[in-house]
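> this one's sequence-less:
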């Protein structure tokens, strides 16, 4: 066997598990898969071996990669299976608390364990854009890094805290969820005013293009604790959100997300930060 070729097991053949198995196989690794529901491997575009049990798929591998619906499903599948020192890479999504609990459980079980998260959709797995974040035992990461390179060019180890990858994941999903909700709400508001979606889309794309620069600028402000209002102020944002909310309510649109944003902004103004820049709002989401 070529020294660069590894035997990789993929546990779970949902859409992401199928993408993982395909990427590993296309990179030249020997892939064995297992799924609770038989037949999922039949649609794969690459040849793989199919195991009849979790124990069988583990014995066939040098590295075991799990991607299931949640950590409880992973525990239910691998508990009691003798891994004989083989590393278990868990690419199942969870929140940071769950990630820490899973790591403690894996330690009690005696697993060589490494949790991670996948930040790219299935079509990107195995391409240069493929991005996977990992955190936890550095020794386990060193053992599996070469195999995981098949998944993309951004395989990033974030340090020993087993919840760090999950923390990045939920924060990034927070951005995605709220930005997507905001975009769709904007389409609804524009439509209520008779603006065609195709007409609105170009302007919306331009608005979204502001985010990369804002992310970098706000990061510097948050780290320095200085929030200049030279570009825009929280007080002006308060006025803007009131106008948006009024327009949405006039058309009977839901304003829950806008109300929440307005609450944070008004809290900042009440605390004397009306003249500060918008970056200050990142410090205003804690308990009141």
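Great, that's in hand. Source: prediction; values computed, not measured. Numbering: from 1, shown residues only.

> Could you use CA atoms for every contact and neighbour count after this?
OK.

> Please report how far the nearest residue to residue 259 once chain neighbours are set aside lies from residue 237.
Distances taken as C-alpha to C-alpha, 6 or more residues apart in numbering put residue 245 closest to residue 259, at 7.5 Å, once the chain neighbours are dropped. Note on residue 245: its distance to residue 237, by C-alpha to C-alpha, to the nearest Å, is 12 Å.

> tally of neighbours for residue 254?
Residues near residue 254, counting by other C-alpha atoms under 10 Å, number 14.

> Could you grab the helix/strand/coil label for it?
coil (DSSP: H, G, I helix; E, B strand; the rest coil).

> quick one: what helix or strand has the closest residue to it other than its chain neighbours in it?
Of all residues not flanking residue 254 in the chain, residue 248 sits nearest, at 7.2 Å (C-alpha to C-alpha, 6+ apart). In this assignment (DSSP states H and E), residue 248 forms part of helix 234-250.

> Which strands or helices does that helix pack on?
Other helices and strands packing on helix 234-250, by 3 or more C-alpha pairs under 8 Å, 6 or more residues apart in numbering; DSSP states H and E, are helix 256-270.

> Quick one: the strands in the stretch 101-250 of the chain, in order.
Shown for the stretch 101-250 of the chain, the strands assigned by DSSP state E, counting those that start in this stretch span residues 112-118, 127-134, 152-157.

> Turn those into TSV, including mean neighbour count and distance to residue 36.
TSV is the format used below for the strands of the stretch 101-250 of the chain (neighbours: other C-alpha atoms under 10 Å; distance: least, C-alpha to C-alpha, whole Å):
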stretch	mean neighbour count	distance to residue 36
strand 112-118	25	21
strand 127-134	19	25
strand 152-157	17	27
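
> And here is the other one:
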């Protein structure tokens, strides 16, 4: 069989999707549109109605769903939900590939890979980096990690959900990247809400404030990429030249934000956390270094 035939066979192979929240439903519809036969199962069977109407097959049990396909995609609340759903399925997992796109910790994903291997099943960890409505679009991308040969076997199918970005053999890597990305995302959202509350206390509506604040958030990437060198190179080399901005300068700004937030009666948890990073760097004698020096206290003792 040539490469094109292999790709076609993989793309048209049956797929099982377990978990039919908004993400699971979006994945199911994307796979159906591409021509796959899709079997679905959900603990609350009523959620399957819409995708069944679109052409999916509803399995009566989790075991029946697993046995319907060699490729089983899980879109659940967390990894404990996988164990709950697949408890008792055991022998039916042998020879199949589980692709868990649920959120949890890197350590739990590594434990899950070991658990799957104990049932003679292959395992891939995935981190979906877009909301459900964007699944299957050009903007969608998904991080994967686990054994390379397993990833390659099913990548044509998984690519339908979003651009695959394979990180390596450690099952925890994709989840670590997912958590890292969401650290940026969630912290930015909290910062936007805190800043909106600050401006609201001064009489500015959120409708007026957010466009201005978003322009600042969007410029961060441009600022970090402004130099010719990848800013990560300096971090890797432990070089923090303070020629443009220093820990002391940024720390003073952090102090002012805490003072302003306190005077307005706002919650100060976020600005205090930021202030602490700069205070620790100054305490350690790095006030003249670039603001990137705050990574030392975040990393902790090494």
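All right, it came through fine. If you're wondering where the values come from, they're calculated on a predicted model, not measured in any experiment.

> Please state their TM-score.
The TM-score (TM-score structural alignment, normalised by the length of structure 1) is 0.94; 287 aligned residues with a C-alpha RMSD of 1.7 Å.

> Give me the distance between the equivalent of the residue nearest to residue 254 of structure 1 over in structure 2 and residue 213 of structure 2.
Alignment note (TM-score structural alignment): residue 248 of structure 1 maps to residue 261 of structure 2. Using C-alpha to C-alpha, we find residue 261 of structure 2 at a distance of 16 Å from residue 213 of structure 2.

> same deal with residue 27 of structure 2?
In terms of C-alpha to C-alpha, residue 27 of structure 2 sits 33 Å off from residue 213 of structure 2.

> These two: who's more crowded?
Each of residue 27 of structure 2 and residue 213 has its neighbours counted (other C-alpha under 10 Å); residue 27 has more, 26 against 16.

> Could I get the full set of helices for structure 1?
Secondary structure of structure 1 by DSSP state H: the helices cover 15-26, 54-59, 71-78, 96-109, 138-148, 164-192, 197-208, 211-224, 234-250, 256-270.

> Would you mind giving these as TSV with distance to residue 39 of structure 1 added?
Listed next are those as TSV, based on distance: least, C-alpha to C-alpha, whole Å:
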stretch	distance to residue 39 of structure 1
helix 15-26	12
helix 54-59	15
helix 71-78	18
helix 96-109	29
helix 138-148	25
helix 164-192	31
helix 197-208	41
helix 211-224	43
helix 234-250	49
helix 256-270	43
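
> Tell me which of the ones you listed sits nearest to residue 3 of structure 1.
Nearest to residue 3 of structure 1 among those is helix 138-148 (10.9 Å), distances taken as C-alpha to C-alpha.

> now the closest one: which residue numbers in structure 2?
Going by TM-score structural alignment: helix 138-148 of structure 1 matches residues 148-158.

> Run the chain-centre distance for the matching stretch.
In terms of C-alpha atoms, centre = their mean, to the nearest Å, the centre of stretch 148-158 of structure 2 is found 19 Å from the chain centre.

> center of structure 1, which residue is that?
The geometric centre of structure 1, computed from its C-alpha atoms, lies nearest to residue 169 (C-alpha atoms, centre = their mean), at 3.5 Å.

> so how far is residue 89 of structure 1 from residue 75 of structure 1?
Residue 75 of structure 1 is 13 Å from residue 89 of structure 1, by C-alpha to C-alpha.

> Grab the nearest non-local neighbour of residue 55 of structure 1.
With C-alpha to C-alpha, 6+ apart, the residue lying closest to residue 55 of structure 1 is residue 81, at 6.0 Å.

> Count the neighbours of that neighbour for me.
By other C-alpha under 10 Å, neighbour count at residue 81 of structure 1 equals 14.

> That one contacts residue 57, doesn't it?
No. Here residue 81 of structure 1 does not reach residue 57: they are 10.5 Å apart, not a contact under C-alpha atoms under 8 Å.

> Go ahead and confirm the residue nearest to residue 259 of structure 1 touches residue 253.
No. With contact defined as C-alpha under 8 Å, residue 245 of structure 1 does not reach residue 253; the gap is 9.0 Å.

> More neighbours: which of the two?
Applying other C-alpha under 10 Å to residue 245 of structure 1 and residue 253 shows that residue 245 carries more neighbours, namely 18 against 15.

> any idea how far residue 105 of structure 2 is from the equivalent of residue 197 of structure 1 over in structure 2?
Here residue 197 of structure 1 is matched to residue 206 in structure 2, going by TM-score structural alignment. As defined by C-alpha to C-alpha, residue 206 of structure 2 lies at a distance of 34 Å from residue 105 of structure 2.

> And residue 135 of structure 2, by the same measure?
23 Å.

> Please report the distance of residue 104 of structure 2 from residue 141 of structure 2.
Taking C-alpha to C-alpha, one finds residue 104 of structure 2 at 18 Å from residue 141 of structure 2.

> whoops, residue 54 of structure 2 was the one
24 Å.

> How about residue 165 of structure 2?
From residue 165 of structure 2 to residue 141 of structure 2 the distance is 7 Å (C-alpha to C-alpha).

> Same question for residue 176 of structure 2.
15 Å.

> just to revisit the earlier point, by how much does the match of helix 138-148 of structure 1 deviate from structure 1 on average?
Superposed on structure 1, stretch 148-158 of structure 2 shows a mean distance to its aligned partners of 1.2 Å (mean C-alpha distance after the TM-score superposition for structure 1).

> Next, the buried residues of that stretch.
For stretch 148-158 of structure 2, a neighbour-count test (16 or more other C-alpha atoms under 10 Å) marks 150-151, 154-158 as buried.

> between these, which is closest to residue 282 of structure 2?
Of the buried residues of stretch 148-158 of structure 2, the one sitting nearest to residue 282 of structure 2 (C-alpha to C-alpha) turns out to be residue 151, at 45.6 Å.

> show me the contacts for the closest one.
124, 144-145, 166 (C-alpha atoms under 8 Å, 6 or more residues apart in numbering).

> Repeat that for residue 23 of structure 2.
75, 131-132, 135.
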